[in-house]
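**Student:** Got a predicted structure plus its sequence, pasted below:
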Amino acid sequence: MPAPFSSRIAGLDAVGLARRLVGARLTVRGTGGIIIETEAYGRDDPASHSFRGPTARNAAMFGPAGHAYVYRIYGIHLCLNVVGRPGEAALIRALAPQEGLDIMRMRRGNALLCNGPGRLAQALGIRPEDDGASFDGPDMTITLPAQPPELLAGPRIGISKAQDYPWRFGLAGAQGLSRPFPPQETSP
């Protein structure tokens, strides 16, 4: 039996974690699919919620590796992150939905199920109470792929600071990314 997810990602920096999550299977209470896009947020990163240190809002980001950091953006949408080292996390930006499609469609009300962090969280039924929950638990699991897939890399999107960091990663050839990647930015 493989080691728990939390022990398999412990010690990875934010960029390593974001890269490693692409191609992984994420399931949340009977819904899920393959992670096809992520973004890294490091502790010394001015775009990261952890940049100014721990607060009540970002406490889960300083918690154990392999746990969720859930926050609300624009006062409306929830976003799901995976915590790596203390103060570092990877935002899950897009998912190729495979499990619980009827439930996802009911929650989303249209065909755009999981291409963007807010849509993904809504489709999966992410709740504020999931903040700090383990991805090794009964409600949420992540299974890493046996072999790392071919990745696309490019600058992060939807932020106002450190926009030029090439810390957004996607599954090469995947349909349903939140936005296209520049064609010249492919990495193994």
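**Tutor:** Thanks, I have the structure now.

**Student:** switch to C-alpha atoms for all contacts and neighbour counts from now on
**Tutor:** Fine.

**Student:** Show me where the chain has its strands.
**Tutor:** Using DSSP state E, the strands of the chain run over residues 25-28, 31-41, 68-73, 77-83, 89-99, 140-143, 151-154, 168-171, 186-187.

**Student:** which one of those strands lies closest to residue 19?
**Tutor:** strand 168-171 (6.2 Å; C-alpha to C-alpha).

**Student:** how far is the closest one from where the chain is centred?
**Tutor:** 11 Å (C-alpha atoms, centre = their mean, to the nearest Å).

**Student:** Who are the packing partners of that strand?
**Tutor:** Taking 3 or more C-alpha pairs under 8 Å, 6 or more residues apart in numbering; DSSP states H and E as contact, the helices and strands that strand 168-171 lies on are helix 14-21, strand 31-41, strand 151-154.

**Student:** burial count for residue 145?
**Tutor:** Look at residue 145: counted by other C-alpha atoms under 10 Å, it has 14 neighbours.

**Student:** returning to that earlier point: out of the helices and strands packed on strand 168-171, which one sits most buried?
**Tutor:** The highest mean neighbour count among these, using mean count of other C-alpha atoms under 10 Å, belongs to strand 31-41: a mean of 26.

**Student:** Second structure for comparison follows:
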Amino acid sequence: MNPIENPQVLPASFFTGRPTTTIAADLLGKLLLYNSPAGQVGGYIVEAEAYLGTLDPGAHAFAGRHGKANDPLYGAPGTVYIYAIRGFYAFDVVTQAADEPQGILIRAIQPAIGEDLMLRNRPRGGFELTSGPGKLMQAFGIHDTAMNYQPLTESNLKICRDFAKTPATIQQGERIGVRIGKDWQDNFRYVVKGNPYVSKIRKRETDLENDGWLN
């Protein structure tokens, strides 16, 4: 796919007024773009995890935690929230109204634009290129939190409402690396079933013919 000029970006209204879990499922197949200093990169979202705010033991805002590091999470719906964890960066998009700190972690994409540039940023070919939140950010060349607080409609990070693909099957499961009570572990991770870029997918579960898409 060629670089996209003037993409139609998902509005703030997409990220509020519905459960965060529903929004996470609806993000699958949407095109995530980054207009980097070296050129445009992007791909289709194939994995997303919902985090449900102050009641969710796995969330950064659990029990009302609120400090400088997670302050963007308390912003308006559609706000960029980037954070460092275990030596890499991860990208969340804020959901729900301001001061209701819920969000969605974009865990993996299927590359579609600027793959050569992504390979220069992260020289790991094949499905390893963007099959995890840290890998994705490395491939995009994002190594800081400078875009925090920016609305997606104005940021160099964008999620498009056009050019979307349709998953054949959306699969729910446990969030990765979230070691908490079972009630908050299951069914908050959404993936395009069979897509080979889903993190930690088993080879026998991949759909190498259609990559898990209907279109």
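**Tutor:** On my side now, so go ahead. As the structure is a prediction and not an experimental result, all values here were calculated from the model.

**Student:** TM-score them against each other, please.
**Tutor:** Once superposed, the chains reach a TM-score of 0.87 (TM-score structural alignment, normalised by the length of the first structure), with 181 aligned residues with a C-alpha RMSD of 2.2 Å.

**Student:** Quick one: closest of the helices and strands packed on strand 168-171 of the first structure to residue 82 of the first structure.
**Tutor:** Among these, helix 14-21 sits nearest to residue 82 of the first structure (C-alpha to C-alpha), with 8.3 Å.

**Student:** in the second structure, what residues pair with the closest one?
**Tutor:** Using TM-score structural alignment, helix 14-21 of the first structure lines up with residues 20-27 of the second structure.

**Student:** any idea how far that stretch is from the chain center?
**Tutor:** Taking mean C-alpha positions (C-alpha atoms, centre = their mean), stretch 20-27 of the second structure and its chain are 11 Å apart.

**Student:** likewise stretch 16-25 of the first structure?
**Tutor:** 8 Å.

**Student:** ditto for stretch 148-167 of the second structure
**Tutor:** Using C-alpha atoms, centre = their mean, the offset of stretch 148-167 of the second structure from its chain centre is 10 Å.

**Student:** who's in contact with that stretch?
**Tutor:** Stretch 148-167 of the second structure has contacts (C-alpha atoms under 8 Å, 6 or more residues apart in numbering) with 7-12, 28-36, 44, 72, 75-76, 78-82, 147, 192-193, 212-215.

**Student:** Just the buried residues of these.
**Tutor:** 7, 9-12, 28-35, 44, 72, 75-76, 78-82, 147, 192-193, 212-213 (16 or more other C-alpha atoms under 10 Å).

**Student:** okay if I get the helices and strands packed on strand 168-171 of the first structure as a markdown table plus distance to residue 135 of the first structure?
**Tutor:** Output for these, formatted as a markdown table (distance: least, C-alpha to C-alpha, whole Å):
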| stretch | distance to residue 135 of the first structure |
| --- | --- |
| helix 14-21 | 12 |
| strand 31-41 | 13 |
| strand 151-154 | 23 |
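
**Student:** which one of those lies closest to residue 98 of the first structure?
**Tutor:** strand 31-41 (4.6 Å).

**Student:** Would you confirm that residue 58 of the first structure contacts residue 48?
**Tutor:** No: between residue 58 of the first structure and residue 48 there is no contact under C-alpha atoms under 8 Å: 10.0 Å.

**Student:** Looking at the helices and strands packed on strand 168-171 of the first structure, spot the one closest to residue 97 of the first structure.
**Tutor:** Of all those, strand 31-41 sits nearest to residue 97 of the first structure, with 4.4 Å by C-alpha to C-alpha.

**Student:** which residue numbers in the second structure go with that closest one?
**Tutor:** Using TM-score structural alignment, strand 31-41 of the first structure pairs with 41-51 in the second structure.

**Student:** With the first structure overlaid, report how far that stretch is off on average.
**Tutor:** Once the two are superposed, stretch 41-51 of the second structure sits an average of 0.4 Å from its aligned residues in the first structure (mean C-alpha distance after the TM-score superposition for the first structure).

**Student:** what about the closest residue to residue 58 of the second structure other than its chain neighbours, distance to residue 50 of the second structure?
**Tutor:** The spatially closest residue to residue 58 of the second structure, leaving aside those adjacent along the chain, is residue 178, at 6.0 Å (C-alpha to C-alpha, 6 or more residues apart in numbering). Applying C-alpha to C-alpha, to the nearest Å, one obtains 12 Å for the distance of residue 178 of the second structure from residue 50 of the second structure.
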